[in-house]
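Colleague: sharing a model prediction with you, sequence too.
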Amino acid sequence: MKTKVTAVFDIGRTNKKFFLFDSGFQEVHREYERFDEITDEDGYPTENLTALENWAKEVFDKILEISEYEITALNFSCYGASLVHVDENGKSLTPLYNYMKPLKDGIYDSFYNKYGPENEISRVTGSPRLGMLNTGMHLYWLKYEKPEVFEKIKYSLHLPQYLSYLFTGVPVSEYTSIGCHTLLWDYEKNDYHVWVYQERINQKLPPIVSSRKTIPINYKGKTIQMGVGIHDSSSALLPYIRSISKPFILVSTGTWSISINPFNSSMLTLKEIENNSLFNMRIDGSPVKVSRLFLGNEYKLQIKTLSKYFTVSEDYHKTVKFDQGIFFEIIKDFVHMFKWSSIASDDMPEETKIPYDKFEHAYHQLMLELVLLQEKSIRAAIGNEKIKRLYIDGGFSDNEIFIQLLSQYLGDMKLSTTDASLGSALGAALVISDTLLEPKFLKKNYALKKYRTLIFN
């Protein structure tokens, strides 16, 4: 008898993944792929969209032929801030522009002169000025820099919805992609911002549907419920939302450390926006307060420098364990020693000065300074809410020193770590299911570990 499964494409910037989950949301199959980047017409690195399309179709068609599985549903979790523009024949008109592609200052000046002030637009859209990371600005740029292309666009689809479109032929927009720092959505009016209508951008965006929506498609003789896709950050939040009843903060660590507050009850303030806060969106259209920190990137840069300074291998830091004695030495006469390369901080010195003669001491110093930044970012996400639970997933959840120090400086919160390597894929499977999760779901599926605050004597 065939095992009924939900299939999910989980598309990151680096890894392209395909999963099958059984009815209990246990992973039963996975495939990984990577593609070399290509360049757009300006020579800027970008995703190889054609390779991604071909791989997705090949993998899915192959799995359909495997006799042990019956695919009942398919969904898509993808990185955000990326648009595919298609013409009336469904053919893509441009490369999948990289969201880091720089924009000329003139584009910003033109936009904010028309629709400013910038602070007010950022406040109501929950979207600081982020260049192409604001997909609304991406569309504005395209309209005025490449008008001949813009006029040919039938639909502009965020990447999760484009992959869904590949399989269904049905163009849609979806809340979590629209609401993630796009500059498109007015959170006060719960509608597109007025500038979207004035620029006729709304005419390029398909109708908005619920993230839960599925479309029954006869695919090669099999009826499959096709999801409409979901933004990966919003998807990764779902298993927590559905299995935890009390308010919490989720800190997803990696290149970026994202502190996510799904229990926000107010609009962002100008000060919060200046301090790197923004809005994502839940599947019901409500705002999710997010505070960003370039933690993993900075960590990688500083480790490279420290390893060279102490003439140790770049993997040596993985062997360092938390040492209470070293910690006491550091905090006794604490001063900030690291000048950050990719983070702005009022406390950092003009240049890095390391007085220690051992890597272990310098590493503890580095981790303490990063944890102090992380604490500030977490408290920014909390704001005035009464939230006492904190979940850490991603790369830093395995860093003993990071977790021990964070539990010390956030002693008023209950801290737990999870192994959420499947988070965004699992969320994409959950969102198109009506299954209720039991309270122990995270413990069973996510290797949940609870930490007690250290008491230093």
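Modeller: Everything's here; your move.

Colleague: contacts and neighbour counts: CA atoms only from here.
Modeller: Noted.

Colleague: let's verify residue 46: helix, strand, or coil?
Modeller: Secondary structure state of residue 46, per DSSP: H, G, I helix; E, B strand; the rest coil, is strand.

Colleague: which ones are touching it?
Modeller: 37-40, 95-98 (CA atoms under 8 Å, 6 or more residues apart in numbering).

Colleague: okay, pairing it with this:
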Amino acid sequence: MKDELTLVIDIGKSHAKLLMFNDAGEVVERHGRDNRSVPSALGYPALDVQGLEDWMSHTLGASPNTVRCSRVMTSTHGAALVGLDETGLAWAPLDYEFDALAKHPVWAREFEDAADAFAQTLSPDLPAGLNAARQLFYVQHAHPQAWQRTRHLLPYPQYWAWRLCGERASEVSSLGCHTHLWLPQAGEFSQLASRQGWAALFAPVRSAWEVLGTVRPQVSQTWGLPPHCVVHAGVHDSNACLARYLESLNRDATTSTALTVVSSGTWTVLMAPGASTQGLQAERDMLANVDVLGRATPTARFMGGREFECLLAGADPEAGSLEDLQSLISGAVMALPSFAAHGGPFRGREGSIRCGSKAFADAGSAGLAAGQRAALAALYCAQTTAWLVERLWSGSALPRTVLVEGPLARNALYLGALQGLMPAARCLVSLDPVEGTARGAWMLSRWGQSTAADVMPVEALSVAGLGEYHAAWQRALV
């Protein structure tokens, strides 16, 4: 029907959103809330599934548009798994920032010995619970009674699909998200997952766009969704962002370009469909994600949102100007990684602000003005992005195209600096007012219906000495 809407549930690590789209792809209504972990009954920090459900039920129940929603698609962050017993949660899903095995060195060594090699999983060893298999290993060993109740395992997007319609499913973009559970090139579970008995517990694999069923009667009543509302399987958020470009890539297969899609948020994730997996460096947090079609997608990432916020040190993100950027470059003021504890190509390094020959622990103590701090945050993220693009496409002679989505797509200094750092590349920015993860999720709910992405070329900022500055930054990384 013409007035029907699509509900997109978009759960990121720091923020959760509800968006209602009409058939033209316009957002009719949207809501958001912060997303934080909560203490679990078993003593570890857990994902706030009950808080999110209460918020969604209350918000949708109060909206007059909910009854118009004829379909639901969920997109969530990765590194999150849910165990179910016969009636519901067998244990609260772990927050991936919890280092579950840190206090259990024997278990940690057992896990490392049992894991498949990087050559098979293309999943690097990451800190805390970013390899979701570590979470399962922890629950299995630390909480055996909870594990014994576990009858099914679901990736996080499919948990919400199950909660809505009662049908259990898994999906490859979440299974293949640096979990150690999946072999991207073989399209099957890892030996670790099989030997530990986890593979047998995972629900059947379905495509992200597949309809699993209609909403449960109780959900229809409490959330306000109509009984005929269908529920799609759901997708990993960064792969939702990539999915919107896959069809156009297939249509334009004769065009030779090295495309990198930059999906920004808490994590800045760079995905290079078509790049070789041979050059992936595990120690640089480079990996292969799995796209919604099941294909290995070379990926690199850094915690750009967290690092940007750290470098701002309380400044307005929009406070920076071209003059501020030029003052940083002329004064050889640079941010050297890393400013986030989890993941990224420079993990293990302590971030610092270098002002000529002096080094400071953070932008605040360096005495930088608010505008300079905002410019430095944008420049640092642009430098890290450019550095990673070249490594993803190392050895390829194809011309580079970089397409930026998310919050960084609205930062003029970041965009202009990125194009300036990559003068031979074509940098594009999404003009879509809707963030890429939510737009990609909406498009997946109508997979196969061709829709063009609205993008615009980026103009390089005119900044003297940028090339020399970036070369010095790279030398400082050695």
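Modeller: Perfect, thanks for sending it. Nothing here was measured: the structure is a model prediction, and the numbers come from that model.

Colleague: please state their TM-score.
Modeller: Taking TM-score structural alignment, normalised by the length of structure 1 as the basis, the two superposed chains have a TM-score of 0.83; 431 aligned residues with a CA RMSD of 3.2 Å.

Colleague: relative to residue 449 of structure 1, how far out is the residue lying closest to residue 5 of structure 1 once chain neighbours are set aside?
Modeller: Of all residues not flanking residue 5 of structure 1 in the chain, residue 22 sits nearest, at 4.6 Å (CA to CA, 6 or more residues apart in numbering). The span separating residue 22 of structure 1 from residue 449 of structure 1 equals 25 Å under the rule CA to CA, to the nearest Å.

Colleague: looking at these two, which is more packed in?
Modeller: Applying other CA atoms under 10 Å to residue 22 of structure 1 and residue 449 shows that residue 22 carries more neighbours, namely 18 against 15.

Colleague: so residue 40 of structure 2 makes contact with residue 89?
Modeller: No. Assessed by CA atoms under 8 Å, residue 40 of structure 2 is found out of contact with residue 89, at 11.9 Å.

Colleague: more neighbours, these two?
Modeller: Legend: neighbour count by other CA under 10 Å for residue 40 of structure 2 and residue 89, higher for residue 89 (18 against 15).

Colleague: in structure 1, what residue corresponds to the more buried one?
Modeller: The alignment partner of residue 89 of structure 2 in structure 1, by TM-score structural alignment, is residue 92.

Colleague: now that match: closest residue in space, sequence neighbours ignored.
Modeller: Closest residue in space to residue 92 of structure 1, ignoring its immediate chain neighbours: residue 86 at 4.2 Å, by CA to CA, 6+ apart.

Colleague: burial of the one you found, as a residue count?
Modeller: Counted with other CA under 10 Å, residues neighbouring residue 86 of structure 1 total 22.

Colleague: go on, the one 10 residues further on?
Modeller: In terms of burial, residue 96 of structure 1 registers 21 neighbours under the definition other CA under 10 Å.

Colleague: residues in contact with the spatially most central residue of structure 1?
Modeller: With the centre of structure 1 defined as its mean C-alpha position, the nearest residue by CA atoms, centre = their mean is residue 233, 3.8 Å away. When contacts are counted by CA under 8 Å, 6+ apart, residue 233 of structure 1 is found next to 79, 424.

Colleague: tell me which element it falls in.
Modeller: Under the criterion of DSSP states H and E, residue 233 of structure 1 resides in helix 232-243.

Colleague: how far off centre is that helix?
Modeller: Put simply, helix 232-243 of structure 1 sits 11 Å off its chain's centre (CA atoms, centre = their mean, to the nearest Å).
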